[in-house]
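J.: this is a predicted model, with the sequence first.
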Amino acid sequence: MSLETLPVISLTSDPQSLSRELGDSFETFGFAMVRDHGIDPVLIARAWDLTAQFFALPEAEKRTNHLAGQGGARGYTPFGTEIAKGAEHRDLKEFWHVGRDLPAGHPLSDSMPPNVWPDRPDHFRETFEALYAQFDVVGARILSRIAVWLGLDEHWFDPAIEDGNSVMRLLHYPPVSDNAAGSIRAGAHEDINLITLLLGAEEAGLELLAKDGRWIGVSPPEGAMVVNIGDMLQRLTNHVLPSTTHRVRNPAGERAQHSRYSMPFFLHLRSDFPIETLPGCVTAQNPDRYPTPITADEYLQERLREIGLKK
């Protein structure tokens, strides 16, 4: 597989071919570009419109939906809060998080707070609840193909992600000012979760760090999504599937005066799932890097502290 460009993979391919194509792309890049994902384009268009409307609201109004002490798990996180692990400068972004609502008394409620919803714009809640549900379905389907590529049963991930702590993020990168002072829209980082499904990468700026040390632009065709491996799946597979460093660089010239929006869905394990190295990913050449298991929530909390969302 070429290290220059990511292939664009159709989710309508036959299951065996899809497993092979996704697995090969993830093994090579940690990323894949996926088309024919089946998420309703009318719903996506409505979500983009509502995202822009929300972030255009007055700062004071947006901040009424900021919940201190929750690490940004739900609601609004103000501009300049998040920082990439090990970075000196905070990211040039603000965002909104939608999570999974659990029924009253659910055993995982302590690690998954209820959603909050803004008073404006209209139809925000029903739009993003519907989009979250569609992301959930597509993510589970992709994981089933990854499982087969790993030599597991296609349903291996089903109990691992049941009531999983997945989060949909609505991201706004405002126009870049002349006094950005070394900050970029999203500093070089890896994602925490199992896999990330991203809409909105058509706008230039997303780059991944290739194995040879070069930054490669990731620009899917219109309507396609970008999918990448997160740290939890990297740990689970003993680095057979790499969680690749990526960033969103600042635009040049006239594009710097425009906002950029994107919509990642961070697909998580259920909070109490023990992340324990898959035996099939341990060999003499690739010994177990993580002999001590950790629960998904313990791992998440550790990482949220590292990126400035929790103290």
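T.: Yes, it's here.
J.: CA only for contacts and neighbour counts going forward, please
T.: Noted.
J.: give me the number of residues near residue 213?
T.: 8 (other C-alpha atoms under 10 Å).
J.: second one coming, line it up with the first:
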Amino acid sequence: MTSLHNADQDRVASVSLLRAGADPMEFARALGGSFERYGFAIVADHGIDAALIARADAAARAFFALPEEVKRRYHVPGTGGARGYTPFGVETAKDAVQSDLKEFWHVGRELPAGHRFAEYMQPNLWPTEVADFRETQLALFDAFDATGRKLLSAIARYLGLAPDWFDDTVADGNSVLRLLHYPPVSADAPGIRAGAHEDINTITLLLGAEEAGLELLDRDGRWLAVAPNEGELVVNVGDMLQRLTNNMLRSTTHRVRNPPPERRGFSRYSMPFFLHFRPDFLIETLPGCTGEGRPDLYPEPITAHDYLMQRLREIKLL
């Protein structure tokens, strides 16, 4: 398995998370190098239980198969789609005219009563029509959260920080598990299921990208397919981490194209986990990411919550 992308090849590297235990620094270099080059990496042996993934996927499919009027009972307008259901054709990529061809469900962090971040995180909604939906999706949320911390530890090493540097920054972070459904498209549908965009958050962990369509915009202006093997995890840098690292780690534009004609009658399902900083974390350029020839591009710090609100307005979820 290749740990670093060869500059002569046009594909994102796949690296095994098992190597983080055997040689943490080598894994950090592989992951960080792919992030610097592409903003993306593919992670094998990520440790999220395959049986749990299958249960979560089945529960998501069962929900999306419900009648439209039933699904819309769980849509809460004016909340930015933070929890529950967002119907087809609502989310729109920044600066895009055409809305994305998708519907989705959001699961957030469960907070105890009186938690200091309760004002920033709404309570979850749960569909009563799908058995074990709550238990399964919360278990997947926790598994994503744990794997994300391992990846952040490697990113910290790559940046020359202590391996636990990110632990406090994401403690009780406003992370979101998104259950995504792209319905079948007609032969004359527009060519994009999800318009070109960058992710807002710290890092994104994505399962279910084996169905073709995910592409990143490379730095030479070409669209490259992101093609993980079955069960592998696609990971990409979000705008918050890009800002923190003064663009050292790239938040890369990406999109989901419509499938070829022979696959247009099939739905596409995926489960991205948007790992966020805690709401009050101040995103301020890391000192080690500035210097001669690398001026600070973000001299004004901003809290993670304020940045999130700013971006949600841009993509018309607020």
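T.: Done, it's in. All figures in this text were calculated on a predicted structure; none of them were measured in a lab.
J.: what's the TM between chain one and chain two?
T.: Overall, the chain-to-chain superposition scores 0.98 on the TM-score scale (TM-score structural alignment, normalised by the length of structure 1); 309 aligned residues with a C-alpha RMSD of 0.9 Å.
J.: leaving out the residues flanking it, which one is nearest to residue 229 of structure 2?
T.: residue 210 (6.5 Å; C-alpha to C-alpha, 6 or more residues apart in numbering).
J.: do residue 28 of structure 2 as well
T.: residue 154 (4.5 Å).
J.: which one in structure 1 is aligned with that neighbour?
T.: Aligned counterpart of residue 154 of structure 2 in structure 1: residue 145 (TM-score structural alignment).
J.: what about that match, how many residues nearby?
T.: Residues lying near residue 145 of structure 1 (other C-alpha under 10 Å) number 25.
J.: how about residue 9 of structure 1?
T.: 20.
J.: map it across to structure 2 for me.
T.: In structure 2, residue 9 of structure 1 lands on residue 15 (TM-score structural alignment).
J.: residue 122 of structure 1 now?
T.: Using TM-score structural alignment, residue 122 of structure 1 sits opposite residue 131 in structure 2.
J.: which SSE is that match in?
T.: Following DSSP states H and E, one finds residue 131 of structure 2 outside all helices and strands.
J.: if we can go back for a sec, now the match of residue 9 of structure 1, what's its secondary structure?
T.: strand (DSSP: H, G, I helix; E, B strand; the rest coil).
J.: ditto for the one 10 residues further on
T.: In three-state terms, and counting by three-state DSSP, residue 25 of structure 2 is helix.
J.: neighbours around residue 107 of structure 1, how many?
T.: With other C-alpha under 10 Å as criterion, residue 107 of structure 1 counts 11.
J.: oh sorry, the question was meant for residue 136 of structure 1
T.: The local packing of residue 136 of structure 1 (other C-alpha under 10 Å) involves 21 other residues.
J.: what's the nearest residue to the match of residue 122 of structure 1 if we skip its chain neighbours?
T.: Spatial nearest neighbour of residue 131 of structure 2, excluding adjacent residues (C-alpha to C-alpha, 6+ apart): residue 59 at 7.8 Å.
J.: tell me if I'm right that that neighbour and residue 129 touch.
T.: No. The pair residue 59 of structure 2 / residue 129 is not scored as a contact, 10.2 Å apart, by C-alpha atoms under 8 Å.
J.: the two: which is more packed in?
T.: A count of neighbours by other C-alpha under 10 Å puts residue 59 above the other of residue 59 of structure 2 and residue 129, at 20 against 12.
J.: could you check which residue of structure 1 pairs with the more buried one?
T.: Counting by TM-score structural alignment, the partner of residue 59 of structure 2 is residue 50.
J.: also residue 35 of structure 2?
T.: That one, residue 35 of structure 2, aligns with residue 26 by TM-score structural alignment.
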